[in-house]
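Chemist: here are the coordinates; sequence isn't available:
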């Protein structure tokens, strides 16, 4: 537990990622049809229009893996003082967010893209903290 208090910013940011991505992944699983329907409309006039189910599944995997590994990173930090799993979770979180950002930009949803950046900034900051 002392390792968590010594690495409080990392711990909070890992928890932020765990909450964000586990909730998002769970939402995609529970409401797959709703998400798929909305995204088909969102990407209807883009080169991605025929790839929506595959893209949704890919983002679901990246988000869920990021959330699980971020949560595991907190546990690993508490037990061993290391956060290797959390680091991998943060990297996957960045990848997931960049995929989402690309999608929003391709769909010309600039407000949506701006929202993604709000999540990307603390995720990249977490990677910076974990590098030290």
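Modeler: Arrived safely, thanks for sending. None of these values were measured; they are calculated from a predicted model.

Chemist: contacts, neighbours, all on C-alpha from now
Modeler: Fine.

Chemist: So which bits of the helix or strand where residue 117 lies are buried?
Modeler: Assigned by DSSP states H and E, residue 117 falls within helix 110-131. For helix 110-131, burial by neighbour count (16 or more other C-alpha atoms under 10 Å) applies to 113, 116, 119-120, 122-123, 126-127, 130.

Chemist: Included below, for side-by-side comparison, is a second structure:
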């Protein structure tokens, strides 16, 4: 069986980056739900999101897990079959997750936190660009 690594080396590295980023983040949110929720309630206590933190945490957890799982499936399909559809879906969902986090930080006026999210958004957008 031929692995399509060399033909897709950049995409492969970026997908591994997304797998690590989103599966780690999603699993951490699931394993330490109470700790994450407690911190976020305090973080967003003076924002328009203050009454929606549990719902929004659930939504972002689902989106992050979806991004990580799609990236994993996309990596397998890319390496084994040279198919890019799932990798493209992973890039799109990753960008959606990061934009959700970004808008939360901007509305909360946490500009340093927003800048940090942009660091993750750049490789996600680059992957999206490569896959189109």
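Modeler: Nice, I can see it. Small disclaimer: the values here were computed from a predicted structure and weren't measured.

Chemist: rewinding a little: adding distance to residue 99 of structure 1, write the buried residues of helix 110-131 of structure 1 out as TSV.
Modeler: TSV is the format used below for the buried residues of helix 110-131 of structure 1 (distance: C-alpha to C-alpha, whole Å):
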residue	distance to residue 99 of structure 1
113	11
116	10
119	13
120	11
122	16
123	14
126	18
127	18
130	22
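
Chemist: could you measure the residue nearest in space to the middle of structure 1 against residue 106 of structure 1, distance?
Modeler: Compute the mean C-alpha point of structure 1, and by C-alpha atoms, centre = their mean the closest residue is residue 93, 3.6 Å away. Distance, residue 93 of structure 1 to residue 106 of structure 1, by C-alpha to C-alpha, to the nearest Å: 20 Å.

Chemist: Could you do residue 75 of structure 1 as well?
Modeler: 37 Å.

Chemist: which residues touch the helix or strand hosting residue 90 of structure 2?
Modeler: Assigned by DSSP H and E, residue 90 of structure 2 belongs to helix 85-107. By C-alpha atoms under 8 Å, 6 or more residues apart in numbering, the surrounding residues in contact with helix 85-107 of structure 2 are 15, 18, 22, 47-48, 60, 63-64, 66-71, 73-75, 77-78, 111, 113-114, 117-118, 120-121, 124-125, 127-128, 131-132.

Chemist: ok, average deviation of it from structure 1?
Modeler: Superposed on structure 1, helix 85-107 of structure 2 shows a mean distance of 0.6 Å to its aligned residues (mean C-alpha distance after the TM-score superposition for structure 1).

Chemist: Give me the buried positions along the longest helix belonging to structure 2.
Modeler: Scanning structure 2 for the longest helix, with DSSP state H as the assignment, gives helix 53-81. Judged by neighbour count using 16+ other C-alpha under 10 Å, the buried positions of helix 53-81 of structure 2 are 53-54, 56-58, 60-79.

Chemist: Quick one: distance of that helix to the chain centre.
Modeler: 7 Å (C-alpha atoms, centre = their mean, to the nearest Å).

Chemist: helices and strands around that helix, which ones?
Modeler: On a contact count with 3 or more C-alpha pairs under 8 Å, 6 or more residues apart in numbering; DSSP states H and E, helix 53-81 of structure 2 meets helix 9-31, helix 33-43, helix 85-107.
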